[in-house]
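Trainee: Provided below are the primary sequence and the corresponding predicted coordinates.
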Amino acid sequence: MQIINARLRQRPELFSIQIEQGVFHKIEVQRQVIKATAQQIDAEQNLVCAPFVEPHIHLDAALTAGEPEWNQSGTLFEGIERWRQRKPMLDEADIRRRVLATIELLVQNGVQAIRTHADTTDPTLIGIKTLCAIRDELKDKIDIQVVAFPQDGMLSYPNGLALMEQALEIGADVVGGIPHFEYTRELGEESVKTIISLARKYDRLIDVHCDEIDDPNSRFLEFLAYQALRFDMGDKVTASHTTAMHSYDNAYCSKLFRLLKNSSINFISCPTESIHLQGRFDTFPKRRGVTRVKELLEAGMNVCLGQDSIFDPWYSLGNGKLLRTLDFALHICQMMGYQDYRQALDLITDNSAKTLCLENYGIKEGHPANFILLEGEDDYSVIRRQGEVLLSIREGKIIMQRQASKIVTLDYLMD
C-alpha cells in the first residue's frame, strides 16, 4: 500500500508513505503533486495523522440516558443516583449491545485506542467482566484498556475493596478511584494509598477521578501526586478531571504545580462534560469548572482530552467526535492563539497515547501502520473546518473510509 500527496503535522512538504506487511516502510518527501494509480491512495494534500485516542470514557454506561429517569438537575451527584437506578438493569447482552455500538461510533471518527472505566460498585461486576471480554475479542482491531472504577467509593461502598481486587483478578488493566466521593477526607486519602498499593501489587496503571468537584478544599490531587512521586511511578499515574483546580487560588496552585511537575503524572480533562456538570451550585459569577489545561501545558505537563460520556446519566449528548471535544476545550480554556492551534491535535493523539503508555505509536518508519486521514492540511485547518476523518488504517488495513465533503454551489447569490 502507498499513500501519496499526503501532509504530515508540522511539516510544509508533501509526502509519500509506503506500507509493507502492516508497517511504515518508507516515508519520503515528494517534490510535486503526483497523479495516483489504481494501486495508490491519493491523500489529496489532506493531513495524515496518528490515530485519535479516547483516554477517558464510560462505555458501560453509554447510551443509557433517561433509563429509567433523566438527570434533571444536571449535577454530577444526580448522575450517580440515576446510574445507581440503572445498574440493576445491567446484563451482558445489554452492555455488549451498547458498548459495541459506541465503539463503532468511535472507530468511525478516527479512534483506534480507548481507555474505558467500568463500575466495580456492582456486586455482579458484570460491566468489568463484559468489557474485559470485549477487549480480548477485539484486541486485533482496536486497543482497549479497562479501568476498575469504584463509582460509589472504594472504601465507602460495602465490600468495595474486595470487589476492586476481584476486578483486577478478572483482568482490569487500570486501578481507578474516586477519593472526593468517599465519605470523609481520611477515607479519601486512604483510598489513594490503597490505589497505589494495588497498582504495585498487580503491576497495573492508575487513573483516578480526582477532585471532580467545585470545592476548593478538595485537594486529593496533591496527595495522589505525592504518592506517585514517592514510589516513582508518575508516568503510570493519571489524574482525571481535577475540576476543583478551577476553584483553587493562584497562591496554592503555584505551590501545587511544583509537586505536579516533579511527580510526572498525566492529566485528562473532559471539557464538554465538566462545563456541563460543574458550577451547578453557582449563581453568578459562575465558574467554568474545567481544570487548568492551558496552565498545565505551559508548565510542561502531559495533558489530554476525553469525551467521558456519550448519552448517559451524566451527559445526554455526545457523538464520538474527539474533534468536537477539542474545539470545546480550545474555547473554554481560552487557547485560541495560533500557536495553540498548531499543537492542538496533540491533545487527542500523542498526549493521550503517552497517558495510556501505548508503545510504537505515531507515524514513523518501523512502527505499525496505524493512522488516519483528516480533512485539512494542518492542525489549524482541521480544527477550523471541523474536518471529517476520511480514512482510518490499522496495521496497513483500511477499517473506515468516507468521501470528503463536497458542496455544490448553485450561484444563489448571483441570481
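Mentor: Here it is on my side, so go on. Numbers count the residues shown, from 1 in each chain.

Trainee: Could you use CA atoms for every contact and neighbour count after this?
Mentor: Will do.

Trainee: a strand runs through Ser274, doesn't it?
Mentor: No - with DSSP: H, G, I helix; E, B strand; the rest coil as the criterion, Ser274 is located in helix rather than a strand.

Trainee: Go ahead and confirm it touches Val290.
Mentor: Yes - assessed by C-alpha atoms under 8 Å, Ser274 is found in contact with Val290 at 5.7 Å.

Trainee: and here's the other structure:
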Amino acid sequence: MTGQPRLLLRNGMSPVGTGGSAPIDILISAEGRMLDIAPGICASEVMSIDVGGRLVTPGFVDMHQHLDKSFTLADAPNRDGTLMGAIEAFRAYSKGLEKENILKRAEATLDTCVAMGTSAIRTHANLDYELELKSVEAMCELRAKSRGRIHLEVVAFATSSAARGDLAVARELLERAIAAGADCIGGTPNLAPDPRNYIDMLLDVAERHDRCVDLHIDETLDPGARWFDYLVEQTMRRGMGGRVVGSHVSSLSAVSDDEARRSIDAAAKAGVAVCTLPAANLFLQGRDRRQLVPRGLTRVAEMLDAGVPVATASDNIQDAFVPVGSGDLLEIARWTILAAHLMEDATGRAFRMITDTPAQIMRLGADYGFRAGAFADLVVSRSENVGRLVAGGAADRSVMHRGEFVAGPLCAIHTAVPA
C-alpha cells in the first residue's frame, strides 16, 4: 500500500479465530487507512500509541436502525406490546415532531453507538404523511455532521402510512427523498393494500436511481404472509442480486421445513440478504400466545448454512418497538446466539453478523475490514479474544474512525511519542 505514514499503533493483539490472538502493530496513513498490519513494525518519524496489549478488531456495523425513533418511549408508549400498537403509537406522536427534535435525539443515540464501537449505521428514516421528509432531511443532516466519526447511510423508509395511500403518492415521496439525499429505498409491503404492486414500485424506484433496497418484510408469525418469496423472485428477474435485503422475515419460522428450505435456497441463489432483528422480534411477536410462545426470529441458522448473507442489528432503541437497548452491537450478538439457537462457532458467527457480513451487504467493499488498504475503523478493547468479546463484552473500549480515536480512554492520549 502507498500513502504517507502518520500513526503507529503498537502492542496490540489481532484476533486468531474466535479463541486466540496474536501480537500486532498497525501502521496508519495520513488518509486514515491501514498501510501495514504485522508484529514488530519499524517506522521512523511517525507518532506512536501503545495500546497496552488490547484486542484490535474491525468496527461494528449496525445495518438496521431507526435513529429517528430512538428514546421516544416515554412520549409514545406501546400500550399492547404489538407491532401495530407500536406503529400507531409512533404515528400519533410523530404528527407534532419537528426536524430539530428528531436530529437531537438521533445525534445522542449515534454518540452512544460510536462509544460502543459502531463504525457504520444504516438508518431507516420514516417517509409518510405525518412526517413527510422531516426524518430523511434530519438523517441526511446528521450524516454530513458525523462524517468524521461514523459512516451513516439513510434509507427512505416508506412506512405503512405511505403504503396505505395512493401508490403514485408513495412513489412521489420516495422521489423527493432521493432528491433530498437518501441512499437506499425501504418500505413495508406487507401493510400495503397490494403488497405485490408495492414491492414492484419500490424496486422500480431503486432501479431507476441505482439504489439498494432494504425492506421490512413478513414481520409476522402468520405463515400465509410470504411476500419475501416474491421479493426474491423479482430480485432474480431484475438481476438485482447483492442489492436487496429482507429485514425480519419472521413468518418463515412458521412454515414447514420443506417450504422454508425452498425459500432459503431461492434467496441464496438470487443473492438476497437477510437482516434479523432479535430485540424487536422477541418483544413484538407472539403476543397472542399463552403456551409455547415463539421467539419470533427468522430461520437464522438454516440461512447461514445455506449461504444466505445474514446480519443482525439493533433495530430500535428505547421506543415503542423496542423498550430497551444500549446501542451495543455485542449485546445484540449475544441475543442472536440465544434467540436463534446458534451452536457451532456461535460467537464467531454472531461476530461476523455485526462486522463482515453487514459490511458486505452495505457494499462497503475494500474500505472496511482488518486488512491493509481498509480504513482504520477499529475497536480497541480489553478482551482476550473475539469469543470472550462477544460472550461478555468489554468495559474498556476505544474506537477509531479513519485513523482517529473518536471515543474511549485512548482518546485521552494527546501526546504520542515517536516510534
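Mentor: Sure thing, it's come through. Quick caveat, the model's predicted, so the values are computed rather than measured.

Trainee: Give me the TM-score for these two chains.
Mentor: With the length set by TM-score structural alignment, normalised by the length of the first structure, the two chains reach a TM-score of 0.90; 393 aligned residues with a C-alpha RMSD of 1.9 Å.

Trainee: higher neighbour count, Ser274 and Val290 of the first structure?
Mentor: Remark: of Ser274 of the first structure and Val290, Val290 carries more neighbours, 30 against 24, as counted by other C-alpha atoms under 10 Å.

Trainee: Kindly state which residue of the second structure is aligned to Arg86 of the first structure.
Mentor: Per TM-score structural alignment, the equivalent position to Arg86 of the first structure in the second structure is Tyr93.

Trainee: And its match, how far from Arg105 of the second structure?
Mentor: Going from Tyr93 of the second structure to Arg105 of the second structure by C-alpha to C-alpha, to the nearest Å gives 14 Å.

Trainee: got it, and Glu233 of the second structure?
Mentor: Distance, Glu233 of the second structure to Arg105 of the second structure, by C-alpha to C-alpha: 38 Å.

Trainee: do the same with Glu219 of the second structure
Mentor: 26 Å.

Trainee: Thr112 of the second structure sits in which helix or strand?
Mentor: Taking DSSP states H and E as the definition, Thr112 of the second structure sits inside helix 99-115.

Trainee: mind checking which helix or strand Ile393 of the first structure is in?
Mentor: When elements are assigned from DSSP H and E, Ile393 of the first structure belongs to strand 389-394.

Trainee: average offset between that strand and the second structure?
Mentor: Its matched residues in the second structure lie on average 1.9 Å from strand 389-394 of the first structure after superposition (mean C-alpha distance after the TM-score superposition for the first structure).

Trainee: which strands and helices sit next to that strand?
Mentor: Judged by 3 or more C-alpha pairs under 8 Å, 6 or more residues apart in numbering; DSSP states H and E, the packing partners of strand 389-394 of the first structure are strand 371-374, strand 397-401.

Trainee: Report how many residues lie close to the match of Arg86 of the first structure.
Mentor: For Tyr93 of the second structure, using other C-alpha under 10 Å, the count is 14.

Trainee: how near is the closest residue to it other than its chain neighbours to Ser160 of the second structure?
Mentor: Spatial nearest neighbour of Tyr93 of the second structure, excluding adjacent residues (C-alpha to C-alpha, 6 or more residues apart in numbering): Ala76 at 5.9 Å. Separation of Ala76 of the second structure from Ser160 of the second structure (C-alpha to C-alpha): 17 Å.

Trainee: Then Asp214 of the second structure?
Mentor: 15 Å.

Trainee: Compare these two and say which is more crowded by neighbours.
Mentor: Between Asp214 of the second structure and Ser160, Asp214 has the larger neighbour count (other C-alpha under 10 Å), namely 28 against 23.

Trainee: So the more buried one: helix, strand or coil?
Mentor: Asp214 of the second structure is classified as strand under three-state DSSP.

Trainee: Figure out how far stretch 20-37 of the first structure is from the centre of its chain.
Mentor: Stretch 20-37 of the first structure sits 31 Å away from the centroid of its parent chain (C-alpha atoms, centre = their mean, to the nearest Å).

Trainee: now stretch 164-176 of the second structure
Mentor: 26 Å.

Trainee: Please apply the same query to stretch 132-149 of the second structure.
Mentor: 16 Å.

Trainee: and what of stretch 130-140 of the second structure?
Mentor: Worked out by C-alpha atoms, centre = their mean, stretch 130-140 of the second structure lies 19 Å from the chain centre.

Trainee: and what of stretch 280-289 of the second structure?
Mentor: Relative to the mean C-alpha coordinate of its chain, stretch 280-289 of the second structure is positioned 21 Å out (C-alpha atoms, centre = their mean).

Trainee: quick one on the thing from earlier: what is the neighbour count of the residue nearest to Tyr93 of the second structure?
Mentor: Neighbours of Ala76 of the second structure (other C-alpha under 10 Å): 21.

Trainee: Equivalent analysis for the one 3 residues further on, please.
Mentor: By the criterion of other C-alpha under 10 Å, Arg79 of the second structure has 11 neighbours.

Trainee: Would you check that it makes contact with Gly85?
Mentor: Yes - between Arg79 of the second structure and Gly85 a contact is recorded at 6.7 Å, counting by C-alpha under 8 Å.

Trainee: which residues are common contacts for Ser274 and Val290 of the first structure?
Mentor: When C-alpha atoms under 8 Å, 6 or more residues apart in numbering defines a contact, the residues bordering Ser274 of the first structure and Val290 alike are 241, 243.

Trainee: As a check, name the ranges of all helices in the stretch 101-250 of the second structure.
Mentor: For the stretch 101-250 of the second structure, helices defined by DSSP state H, counting those that start in this stretch occupy the ranges 134-145, 160-164, 167-180, 195-209, 227-238.

Trainee: burial of the aligned residue in the first structure for Arg262 of the second structure, as a residue count?
Mentor: Aligned counterpart of Arg262 of the second structure in the first structure: Lys255 (TM-score structural alignment). By the measure other C-alpha under 10 Å, the count of residues near Lys255 of the first structure is 11.
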